[in-house]
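>>> Following is a predicted model, sequence given first.
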Amino acid sequence: MKFAARFHRMTACLAGAIALSACSLMEDSDTAALDIPESAAGEINQATMVDITRELSLDEFQGRMPGTIGEEKTVALLTERFEAAGLQPGNDGSWVQNVPLVEITGKDFAPLTIAGGETEIALNYGPDWVGVTYREDAETSLEASELVFVGYGINAPERDWNDYEGIDMTGKTAVILVNDPDFGTESLEGPFGGKAMTYYGRWTYKYEEAAKQGAAGAIIVHDTAPASYGWNVVESSWSGPQAYAQRGENAPPLTIMNGWVQKEAAEQIFAASGKDLAELSALAKTDGFEAVPLGLTASTSFANDIRTFESQNVIGILPGAERPDEYVIHTAHWDHLGICTAAPDGDNICNGAVDNATGTAALVALAEAHAKAGAPARSLVFLAVTAEESGLLGAHYYAQNPVFPLAQTVGGINMDAFLIAGESKDVTVVGPGKSQLDAFLEAALELDGRVSTPNPNPEAGYYYRSDHFAFAKRGVPMLYVDGGEDLIEGGREAGAAVAADYRENKYHGPKDEFDENWDWSGVMGDLQLFYRLGRMLATSTSWPNWNEGDEFRGTRDEDCEAAGAGCGA
């Protein structure tokens, strides 16, 4: 989990951006036919949570960076604890799925040169623009590629929207706005979900679609509000080593270069074209927008250091007693940042105790509880994925190469960083109203006597930023639920204070360390909720789907139809 996201959600709630009372999560009223069985509470061992979180946070694990001794120790520990919990190896007799990765580190960046106007513009790498290549090439060169403004860079037939209609992008560079055309609206109504960002607003989608269109390059115009983060985040995230999943046969096309430009730099580019960025940005929000050639070219070059290695996802399964070929999945990422920038005291190991030793430990604790209760009707899968911090790579690799067919995967629950904050009255739901899984969540919350708080700033698109998204993108309904914000002791103000302390002093730094004095009561309450959810889904006969109109509904329907025997057919 990117904890800054959670902090912003908390503070937004505190400010009153969203009503704080319990809400109905469901937008799709067609849930009456769902089979939602009740679930008794599970016997979840707090000692398991404490012991595994403590061990994964030790300095000898070196921050659990993929491809290091820290990975070896983590995989060995999880294999041992999954087996002791009563699981079986999840990958055809093996506890692991190998994940081939490539690390590409750009260097010797030339300026991004914009030519064709009255004067040439030279943008400096770092302060003005950043760029990477996904190609495993020692040298990257974008030469005099024609710039085309493609609005939000969206091709969504189901929404009757195509920013690329009527233009051949072969060899050209797409200039793209961040977020989607509904950004700035106050309601949840609109062709792209109103203020709630869709996947079409994410940079990952924009680069993928530009490549599909044959573009040589794709450049996103950074703007802090619609991006939900500043240029400092872009510059730090897109410089230095970048890890990617190695490409196999029949892989989708790639651009030569993907990058970002500062908004001020983009304004210079548009002015050199005789156009106004603000005016064209407003036009890009309208139905029928057509791409605008800028009459300029972009050029740059850089070298790349390339390293290939294998990491591992760890997979355990509790086979179902009645329908073992139907699967409910639990995910959490085991990796963290390894050796990092030192704290003032010289500590330079990012131990990642909260992020995400807690979530990794939760996989084992839940596995123990389910095994002790006995196998439910459906199989329960426990998947600890690698390289989340590098871009959800382990999750994406599994979803592209599933051990268990996605059309036979009922749905799932992702666990990413349990903040140690004490018991709460609520949970925070990221991406409410997307699928019929919300009905299962409401039933589980009622049994636990808790309520839900919706994501207070859905325009930031947090649903698309953790491991569950890799499955959602390929059609599998997934829940993303954070810990509560309304603490029993101290309310929302206390919750925001805990979040602020973690964000400012510990998040992605050497001080995210295990503390023997932690109060685990809130974590254990959240685990009880996740246990009920998993048990409900694993004993149900229903196949919850995405709500009608959701961007993942079409993928799920097509996958189920193609599979024939999948999705309960």
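Arrived safely, thanks for sending.
>>> C-alpha only now, for contacts and for neighbours.
Noted.
>>> Spatially nearest residue to Glu165 (excluding sequence neighbours)?
Taking CA to CA, 6 or more residues apart in numbering, and ignoring the residues beside it in sequence, Glu165 has Glu290 as its nearest neighbour in space, at 6.9 Å.
>>> hold the first one in mind and look at this next one:
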Amino acid sequence: MLPRLFALPLAVGALASLAACNFAQSGNEAGNEAVAANEALPDVTVPDLSLDTMKTLVGELSSDEFEGRMPGTVGEEKTMALLTREFAGAGLKPGNNGQWFQDVPLVEITAKNVSPLEFTGGKTDMSLDYGSDFVAATYRVTDKISVADSDVVFVGYGINAPEKKWNDYAGLDVKGKTVIILVNDPDWETKGNDGEFNGRAMTYYGRWTYKYEEAARQGAAAAIIVHDTEPAAYGWNVVESSWTGPQNVADATNNHMDATAANGWIQLAKAKQLFASAGQDFDKLRAAAKKPGFKAVPLGVKASLSFDNTIKKTLSKNVIGILPGKTRPNEYVLYTAHWDHLGHCGADATGDDICNGAIDNATGAAALVALAKAHVAQGPAERTIVFIALTAEESGLLGSEYYAENPVFPLGQTVGGVNMDALSAAGPAKDLVVIGRGKSGLDRYLEKAAKLNNRVLVDESTPEKGYYYRSDHFSFAKQGVPMLYFEAGEDLIKGGVAAGKKAAEDYTENRYHAPSDEVTDDWNWDGMMADLKVYFAVGRMLAMTDAWPNWNKGDEFRKARDESRPTS
């Protein structure tokens, strides 16, 4: 699981309930209240899964012919043809009332004629170059964006958290102004997970998506986040490749005109120059922003930025296939993975401008087919197993959010499931890393599946990176559906933790959201296939039991689940 970019703002009500929550990674301390400790989980047989299927489909989906699988392009058309062919060939049935597709209305916004980001009124006027110094885009569905002579205010971490008595906007009117914001939470450098904002573990307040949402609620004209690699969890190359070129937002009746006119990022070095020009010390203000009671600081400079937009409305698609249950077909277990990627992106040194997305997430899409074949070969389970290839994850989990808000199968009848995003090609590992461990009764299923496959479970080592909010399981969780999300471990059988960390860092720094995310001869498929066995076991157990795992008591998603399924 890896950094995700350019997400659409959540609805205010959903945000309020999420932002008030603490997402502590608590291991198993909370227990799995919803599934009794002495309740036997079903035994399952884990078959060999098709390596040929994985190799063939990952290779095809990430080939240049698919042009990076950007929604609304020829790459989507080719992907839809491949997935429906493969789902049907695996023996699945069309999942949406006899159809393979669920339409997802999107708007593609492509910025052009982007002006420099100019700051005037300081000791030295500054003109920042688009792409190398800053990036910006808009959620507003409009032909023209212009921010002219907008007063600039540093608002620290840009957090308004009444339950924590923390408000970086207290006593401040930023209507029409440009706010400069720090990424992550104020206590992200804490060693442990104890702190105002969960210490090292990021809360939703730390996500840049939240910061843009709050800036919009405050009436800001523009919101610019200072990029810093460690708290952001990715380098500037990722920001640049993800924020330039076409961007998708969900279609909306108000055209998102309540959003800020421009959202963006600025390089750390340029931010420091800006503050110095304004007669301020960036490092001192950053330190002050970590403490309760911080007061926003007007910089006494003005910002200007403009760009045109090309608007294209389209119906992208989620692909849904099912293996109907034999005794309880109206109870549903989910496998999800996103099929999309970035399409054409910034060219590398060779001129290659196709972000192929082999790891992210041709592997997950191919895994849906490989798992479908294995489940069909074993025969129908008691419950219906649903395989959903989701669109527009890279645009902000838009496909999963649309499904979760417009479910084909009632959420109260959806048992839970697992999400697959960016399977590892580094080789087999002894462990599995669980994102959000200790949150629900699904942990017991994963524990048994891991033991069955001689794997050990570990908590994520970098909770400050906020991975919990960066893949499609989050959309279902918000609606109360218990979902597991785990990824390949770092303790490789060959080379141990050092080799695992080296492989992960190499991918993040050199391949993630870049044209080099392609299948190469040095891929080790053994670890990926071992992980698929765990995915199979978890899904099969859920489909064979009559239990209804819930979120643990006190979990932020428990209320939504209890409302959708009062008897669980």
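Received, thanks. These numbers were taken from a predicted model, which means no experiment stands behind them.
>>> Can you pull the TM-score for these?
Put the two chains on top of each other and the TM-score (TM-score structural alignment, normalised by the length of the second structure) is 0.84; 545 aligned residues with a CA RMSD of 3.5 Å.
>>> Would you agree the residue nearest to Glu165 of the first structure falls within a helix?
No. Secondary structure assignment (DSSP: H, G, I helix; E, B strand; the rest coil) places Glu290 of the first structure in coil, not in a helix.
>>> count of neighbours near the nearest residue to Asp133 of the second structure once chain neighbours are set aside?
By the measure of CA to CA, 6+ apart, the closest residue to Asp133 of the second structure outside its immediate chain neighbours is Gln267, 5.5 Å from it. Neighbour count of Gln267 of the second structure, defined by other CA atoms under 10 Å: 20.
>>> which ones are touching the counterpart of Gln267 of the second structure in the first structure?
Aligned by TM-score structural alignment, Gln267 of the second structure pairs with Gln262 of the first structure. Under the criterion of CA atoms under 8 Å, 6 or more residues apart in numbering, the neighbours of Gln262 of the first structure are Pro127, Asp128, Trp129, Val221, His222, Asp223, Trp231.
>>> how much space between the first one and Trp231 of the first structure?
Which is Pro127 of the first structure. Pro127 of the first structure sits 8 Å away from Trp231 of the first structure, taking CA to CA, to the nearest Å as the criterion.
>>> again with the second one
Asp128 of the first structure sits 9 Å away from Trp231 of the first structure, taking CA to CA as the criterion.
>>> Flag every buried residue along stretch 204-221 of the second structure.
Under the neighbour-count criterion of 16 or more other CA atoms under 10 Å, stretch 204-221 of the second structure has 204-216, 218-221 buried.
>>> Could you tell me where that stretch falls in the first structure?
The alignment of stretch 204-221 of the second structure onto the first structure (TM-score structural alignment) spans residues 199-216.
>>> more crowded one of Pro127 and Trp231 of the first structure?
Neighbour tally, Pro127 of the first structure and Trp231, criterion other CA under 10 Å: the higher count belongs to Trp231, 20 against 13.
>>> To which residue of the second structure is the more buried one aligned?
Under the alignment (TM-score structural alignment), Trp231 of the first structure pairs with Trp236 in the second structure.
>>> list the contacts for its match?
Per CA under 8 Å, 6+ apart, neighbours of Trp236 of the second structure: His227, Thr229, Gln267.
>>> hmm, try it at 10 Å
By CA atoms under 10 Å, 6 or more residues apart in numbering, the contact list for Trp236 of the second structure reads 131-135, 227-229, 242, 265-268, 509.
>>> and the residue nearest the centre of the second structure, what is it in contact with?
Note on the second structure: the residue nearest the mean C-alpha position is Arg470, at 2.0 Å, using CA atoms, centre = their mean. Neighbouring residues of Arg470 of the second structure by CA under 10 Å, 6+ apart: Met1, Leu2, Pro3, Arg4, Leu5, Ala7, Arg207, Glu393, Glu394, Gly396, Leu397, Asp421.
>>> which of these show up in the first structure as well?
By both residues aligned by TM-score structural alignment, their matches' CA atoms under 10 Å, the contacts of Arg470 of the second structure still in contact after alignment to the first structure are Met1, Leu2, Leu5, Arg207, Glu393, Gly396, Leu397.
>>> could these go into CSV alongside distance to Val44 of the second structure and secondary structure?
CSV is the format used below for these (distance: CA to CA, whole Å; DSSP: H, G, I helix; E, B strand; the rest coil):
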residue, distance to Val44 of the second structure, secondary structure
Met1, 27, coil
Leu2, 30, coil
Leu5, 37, coil
Arg207, 39, coil
Glu393, 31, coil
Gly396, 35, coil
Leu397, 32, coil
